[in-house]
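Q: Task: produce atomic coordinates for the following.
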Amino acid sequence: MRIPFVKMHGLGNDFIVLDARDGTLPALEATTVRALADRHQGIGCDQLIVLEPDKSATCRMRIYNQDGGEVEACGNAARAVGLLLGEPARIATAGGLIETRPDTAGIAVDMGEPRFEWDAIPLAYAMDTLTMPLGWEELEQPSAVNVGNPHIIFFVEDNDVVRLDQLGPLIEHDELFPERINVNVASVEDRATIRLRVWERGAGLTRACGTGACATAVTAMRRNLVDREVTVHLPGGPLTIAWGEDNRITMTGPATESFRGSFDWDDFA
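A: Next up, the predicted model:
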């Protein structure tokens, strides 16, 4: 059985998109996700995206990381799917309903409202999530927020020197985070500019993370480090993040279709 796919990326965070809105895709196992995501023997991607029918939305977006685990949200994938749909859309995710629309700067995504309660992150026990009394080596006093998926954010003078490849997995798998966590290390340049690197749970270091940009921007705004609209510079490029008076986050940035193809399902099952 040959399955068509679209290869896309948002600022270098790349995806295999499978359109299963007609219900013809076989049941997806973690082993198949890992095989397709393999950059040497598969198609290669950071995340596998599956579009399914949904009665209350344009479609449902399911998101699988390289390790085969399913996650709740992905901002870059939302922009990619928004580009693929080509018109304003409502997209159901495990992290909630989001809306996308074409914009002069690419695709704008209404990412919904952030959650700051400790049990919404979730954490293993109660604590203040704005300034957490915790540290992992040089990374100290982080904040936590859920923007459809869980994030921890550290503000440092120079995020380029942080050994995120070593500290990222240590923090991701800490017992404090029962569903693991995405790790963000940010440097505030001025009231309108943030530099960000992200260790993404289940995927590792990534060139861009849309939900990480949203989580970091909102946290910087809560700490009064930046204004209510900022540019977040990731290794793959910039995203514009605005947090409105209605408490909703809007992320705007590019998405790109790389190529289309097909594969034999049995080769990866």
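
Q: use CA for all of it now, contacts and neighbours both
A: Noted.

Q: host element of Asp227?
A: According to DSSP states H and E, Asp227 maps onto no helix or strand at all.

Q: just His40 next, same as before
A: Short version, using DSSP H and E: His40 is in no helix or strand.

Q: What about it, how many residues nearby?
A: When neighbours are counted by other Cα atoms under 10 Å, His40 registers 9.

Q: Arg197 against Val162, yeah?
A: No: between Arg197 and Val162 there is no contact under Cα atoms under 8 Å: 9.3 Å.

Q: list residues touching both of the two?
A: Val185 (Cα atoms under 8 Å, 6 or more residues apart in numbering).

Q: Which of these two has more residues huddled nearby?
A: The neighbour comparison of Arg197 against Val162 (other Cα under 10 Å) goes to Arg197, with 26 against 17.

Q: Could you verify that the more buried one is part of a strand?
A: Yes: counting by DSSP: H, G, I helix; E, B strand; the rest coil, Arg197 is found in a strand.

Q: which SS state does the nearest residue to it once chain neighbours are set aside fall under?
A: Nearest in space to Arg197, with sequence neighbours left out and distances taken as Cα to Cα, 6 or more residues apart in numbering, is Val185 at 5.5 Å. At Val185 the chain is in strand, as set by three-state DSSP.

Q: Could you also give me the structure for this second sequence? I'd like to compare it with the first:
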Amino acid sequence: MHGLGNDFIVLDARTAPLPPLTPAVVRALADRRTGIGCDQLVLLEPDDTHAFRMRIFNRDGSEVGACGNAARAVALLHGAPVTIATGGGPITLTPEAGGAAVDMGTPRFDWAAIPLAYPLDTFAMPVGWDGLAAPMAINVGNPHVVFFVDDAAAVPLATLGPMIEHDPLFPERVNVNVASLAGKDHLRLFVWERGAGLTRACGTGACSSAVAAIRKGLAASPVRVSLPGGDLVITWQEGGSILMHGPAAESFRGQFRWQDYAAPTGAHT
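A: Here you go, the predicted model:
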């Protein structure tokens, strides 16, 4: 499945358990040359307090708490309104024509909730990397920093993204968003995703960037966020939950033999 070209392998273990999903198995499945290929792998499992749980693994094998594009894909797959558990907290999914609306919960701004390695003002952090400076830090189920620049497309994010992601300031690494104003209440956004790199779209990145723009007075809700893969619409009011609207699609269904990926060799190790 995919949301704006941000693509996922979705494994449904809600009614039948799967063998252990190790980081090595995730990397093997996510490999675009020798596996199935994806930006993230999504695992659906039973949950004691919600309809089910959605777990998200980046293609490097690391597990993360939230993924907005994956949430819309899962809403489409489930086919009915539902509240589910994620590592970043419960979210509510509502299928819509061609996609879904997702209540992503309330953003967090405290430095310890991002988390940062030490206390800083997260509204405009007094830090910078090669021309990118003073980002806002936000946690929307996973950590983000948002930079506003004149021309987001001109920023060498493939170079700066990994540098910022792995900076010691971010003990759990961080997603890097570079945004510019594209019109009234309209942002153009590029995202370096923690553990995945440059992707065609990032739902939590769009949420974080829209919230940052609203807090800074650069835009008013709702905000249209244009990513390389297409547009999302983000609604948010101070103190409330983030509501994301956007498309999702199923690409194909298939089968694979678990043992082919459970003991990866060569490029999978």
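
Q: and the residue nearest to Arg197 of structure 1, what pairs with it in structure 2?
A: Taking TM-score structural alignment for the superposition, Val185 of structure 1 sits opposite Val178 in structure 2.

Q: Surely its match is in contact with Phe148?
A: Yes: the pair Val178 of structure 2 / Phe148 is scored as a contact, 6.0 Å apart, by Cα under 8 Å.

Q: Look at the two and report which has more neighbours.
A: Val178 (28 against 23).

Q: What are the neighbouring residues in contact with the more buried one?
A: Applying Cα under 8 Å, 6+ apart, the residues near Val178 of structure 2 are 146-149, 152, 155, 157, 189-191.

Q: Mind checking which of those residues land in helices?
A: Mapping these onto helices (DSSP state H) picks out Leu157.

Q: My reading is that Ala217 of structure 1 lies in a helix. Confirm?
A: Yes: Ala217 of structure 1 sits within a helix when classified using three-state DSSP.

Q: That one corresponds to which position in structure 2?
A: In structure 2, the residue paired with Ala217 of structure 1 is Ala210, using TM-score structural alignment.

Q: before we move on, what about Ile49 of structure 1?
A: Taking TM-score structural alignment, Ile49 of structure 1 has Val42 as its aligned residue in structure 2.

Q: once aligned to structure 1, how far is the helix or strand its match falls within on average?
A: Using DSSP H and E, Val42 of structure 2 sits in strand 40-45. Taken over the aligned residues, the distance from strand 40-45 of structure 2 to structure 1 averages 0.3 Å (mean Cα distance after the TM-score superposition for structure 1).

Q: what comes into contact with that strand?
A: Residues contacting strand 40-45 of structure 2 (Cα under 8 Å, 6+ apart): 7-15, 17, 26, 30, 52-59, 70, 196.

Q: how far is that strand from where the chain is centred?
A: 13 Å (Cα atoms, centre = their mean, to the nearest Å).

Q: quick one on the thing from earlier: which ones among the contacts of strand 40-45 of structure 2 map onto strands?
A: The strands in this structure, assigned by DSSP state E, contain 7-12, 53-58 from these.

Q: What subset of those residues is buried?
A: Buried members of those, scored by 16 or more other Cα atoms under 10 Å, are 7-10, 12, 53-58.

Q: Please identify which pair of these lies farthest apart.
A: The widest separation within those, taken as Cα to Cα, falls between Asp7 and Arg53 and amounts to 19.1 Å.

Q: From Gly98 of structure 2, how far off is the match of Ala217 of structure 1?
A: 22 Å (Cα to Cα, to the nearest Å).

Q: and Val26 of structure 2, what pairs with it in structure 1?
A: Residue pairing (TM-score structural alignment): Val26 of structure 2 is matched to Val33 of structure 1.

Q: in terms of contact, does its match touch Asp67 like I think?
A: Yes: the criterion here is Cα under 8 Å, and Val33 of structure 1 meets it with Asp67 at 7.5 Å.

Q: more neighbours, those two?
A: Val33 (26 against 19).

Q: which residues touch that one?
A: 48, 64-68.

Q: Same check on Ile138 of structure 2?
A: The neighbours of Ile138 of structure 2, taking Cα under 8 Å, 6+ apart as the test, are 107-109, 114, 122, 144-145, 208.
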